[in-house]
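Colleague: this one's structure only:
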């Protein structure tokens, strides 16, 4: 599958909230950008070994611009600091994508829950839900009102949006949103890990869709040696204990797209032709993991002694 990659221009850079910058990107020659749907993200290449994923939070109907928002993380790994301190209006930045593992499925009713910068993939979902005529509500929390991005945009939706800053109202009242979830209602949640974990505990099976910015804690699995056959490359490689499939494949000279190496972005998703993956990612749904059709080779391994991959 060919992935769109291009250098885009920072057309606009503005403060969306305390510590949050919104960047609007366009093609330098005015060319149309690939179509995308709510929940999609792009890879932003900020430098050698410095690549981050950001959700698209603009209007999918506008093929001339992409908008992302970046939270400044003082204890981060350098990506947000680079965006806040070094990227300016008129600068060029390389991007890839879009990709989407957080699609908005059709439903008559939605309950959206966002924490902090987790509002970014939710924002275009609200417009899509509104356009479809679905019933929906949003519970949006953050540390303070000033730290919560896009609250002015959300104002147009009236009382369907509940803004709940922690310093004013405490932790999000999830019971009020998830106490009774009617059949046919889908719940979409994005935000910090503790929020997602709390929502997962309360949400009916099959109703919940989440996107994680940090890897979910995984139960321990077997880290033993196994073989991986690369069908298109004609190679059979041994994956050693403690070494990822991704690193093994790259060491053999096989090029593969990757980014986070934590199992959260979905960039290295690879088709599985034979064998059973030991899934350790935070991207695929339970149903997708159980199907065994794809795996994230940066973190997932093998339940057995052999995998055949479409590489």
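Modeller: Sure thing, it's come through. This structure is a prediction, so every number in the text was calculated from the model and none was measured.
Colleague: hey, let's count contacts and neighbours off CA atoms from now on
Modeller: Fine.
Colleague: what's the first helix or strand after the helix or strand encompassing residue 8?
Modeller: Under the assignment given by DSSP states H and E, the secondary-structure element containing residue 8 is strand 5-17. The C-terminal neighbour of strand 5-17 among helices and strands, as given by DSSP H and E, is strand 20-26.
Colleague: return the angle between stretch directions for that following strand and strand 5-17.
Modeller: 150 degrees (axes from the mean of the first three to the mean of the last three CA atoms, to 10 degrees).
Colleague: can you tell me the SS state at the nearest residue to residue 172 once chain neighbours are set aside?
Modeller: With sequence-adjacent residues excluded and distances taken as CA to CA, 6 or more residues apart in numbering, residue 172 is closest to residue 141, at 6.4 Å. When the structure is reduced to helix, strand and coil (DSSP: H, G, I helix; E, B strand; the rest coil), residue 141 reads as strand.
Colleague: quick one on the thing from earlier: buried residues in the strand holding residue 8?
Modeller: For strand 5-17, the buried set under the neighbour-count rule, 16 or more other CA atoms under 10 Å, comprises 7-11, 13, 16-17.
Colleague: export the residues you listed to JSON lines and tack on distance to residue 289?
Modeller: Converted to JSON lines, those look like this (distance: CA to CA, whole Å):
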{"residue": "7", "distance to residue 289": "34"}
{"residue": "8", "distance to residue 289": "34"}
{"residue": "9", "distance to residue 289": "37"}
{"residue": "10", "distance to residue 289": "37"}
{"residue": "11", "distance to residue 289": "39"}
{"residue": "13", "distance to residue 289": "38"}
{"residue": "16", "distance to residue 289": "36"}
{"residue": "17", "distance to residue 289": "37"}
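Colleague: got another one to weigh against that:
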């Protein structure tokens, strides 16, 4: 797991860049250099006690004087996007944790980027990196309307021959059947957006090579019941403690009850903050981060949601 950084940042710019989308520029109060990041990374913003949200970095990874995020004001906000829009004005100070990247841009000669709405934010620096590396790049970008689509003008200006725009009120949804019908060799797909888009892309990529599709989710995907309905033990290798996890509690909850501090954030398997290394045992992976191949490797788990298939897990904690 990459090193975690925590520091206060000051908002040096807050402006509307699309309908209900605010862009924030964040810098250190002393103007110093920020932790390094790579395309696909996100930050935890800790805005007030109990209010922690993850936002993708969408600026220039080479410019470590500032971080840039873009946040959609959600109509049914649970508090995060509303706080960003209403309270994080110029001069406001907010605590951050990260950056963290579970959506890394893997090397490839060809990429297909599919963005839906605010899901374009992690793709913006990815596209720039892929183009700079000389890859063949296609971008399919959909949104409710042109006015709601963040960074549309920049993408149209910089990549006019690589970008196809799908404003829903003009042309309807992205024609995924056409875009994904024929698997393309040596092509990686990166997609971020609402869950309906991600599910539709997953379905249409079933015939593509394993590992071709990379997704980032805003919300956890729906899962059935856990595989193991009985309690199981979690052995903590570093401390020698053994924690029993009952059916109605998460591994993370039981770690907390045992006094084992584990950094966590989303509590729903989407941010990756609580990643734990698995030394022994079979994991019932219930996160929305790891690919099927990564889950099959069985070397890390997210104890906020994932459980055990076996009677015992040994974690590097």
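Modeller: Cool, the structure landed. Note that this is a predicted model, so its numbers are computed, not measured.
Colleague: contacts only, for the residue nearest to residue 172 of the first structure.
Modeller: Taking CA atoms under 8 Å, 6 or more residues apart in numbering as the contact definition, residue 141 of the first structure lies against 114-116, 148, 163-166, 171-172.
Colleague: repeat that for 10 Å
Modeller: For residue 141 of the first structure, the contacting residues are 113-119, 147-148, 162-166, 169-173, 191, 195, taking CA atoms under 10 Å, 6 or more residues apart in numbering as the criterion.
Colleague: ok, it to residue 175 of the first structure distance?
Modeller: Here the criterion is CA to CA, to the nearest Å. By it, residue 141 of the first structure lies 14 Å from residue 175 of the first structure.
Colleague: what of residue 93 of the first structure?
Modeller: According to CA to CA, residue 93 of the first structure and residue 175 of the first structure sit 42 Å apart.
Colleague: so those two - more neighbours on which side?
Modeller: More neighbours sit around residue 93 than around the other of residue 93 of the first structure and residue 175, counting by other CA atoms under 10 Å; the figures are 16 against 11.
Colleague: quick check, distance from the host helix or strand of the more buried one to the centre of its chain.
Modeller: Secondary-structure assignment from DSSP H and E places residue 93 of the first structure in strand 92-99. On the basis of CA atoms, centre = their mean, to the nearest Å, the separation between the geometric centre of strand 92-99 of the first structure and that of its chain is 14 Å.
Colleague: now for that strand, which elements pack on it?
Modeller: Using 3 or more CA pairs under 10 Å, 6 or more residues apart in numbering; DSSP states H and E as the contact test, the elements touching strand 92-99 of the first structure are strand 5-17, strand 20-26, strand 41-47, strand 50-55.
Colleague: the shortest one against the second structure, how far on average?
Modeller: Overlaying the second structure shows strand 50-55 of the first structure at a mean distance of 0.3 Å from the equivalent residues (mean CA distance after the TM-score superposition for the first structure).
Colleague: also the longest one?
Modeller: When the second structure is superposed, strand 5-17 of the first structure averages 0.6 Å from its matched positions, counting by mean CA distance after the TM-score superposition for the first structure.
Colleague: that strand to strand 41-47, inter-axis angle?
Modeller: Computed by the same axes, to 10 degrees, the angle between strand 5-17 of the first structure and strand 41-47 is 100 degrees.
Colleague: what packs against strand 5-17 of the first structure?
Modeller: Packed against strand 5-17 of the first structure, as judged by 3+ CA pairs under 10 Å, 6+ apart, are the following elements: strand 20-26, strand 41-47, strand 66-71, helix 79-86, strand 92-99, helix 151-154.
Colleague: now do the second one
Modeller: For strand 20-26 of the first structure, the helices and strands in contact under the criterion 3+ CA pairs under 10 Å, 6+ apart are strand 5-17, strand 66-71, helix 79-86, strand 92-99.
Colleague: tell me which residues of the shortest one are tucked away?
Modeller: Residues of strand 66-71 of the first structure classed as buried: 66-71 (neighbour count, 16+ other CA under 10 Å).
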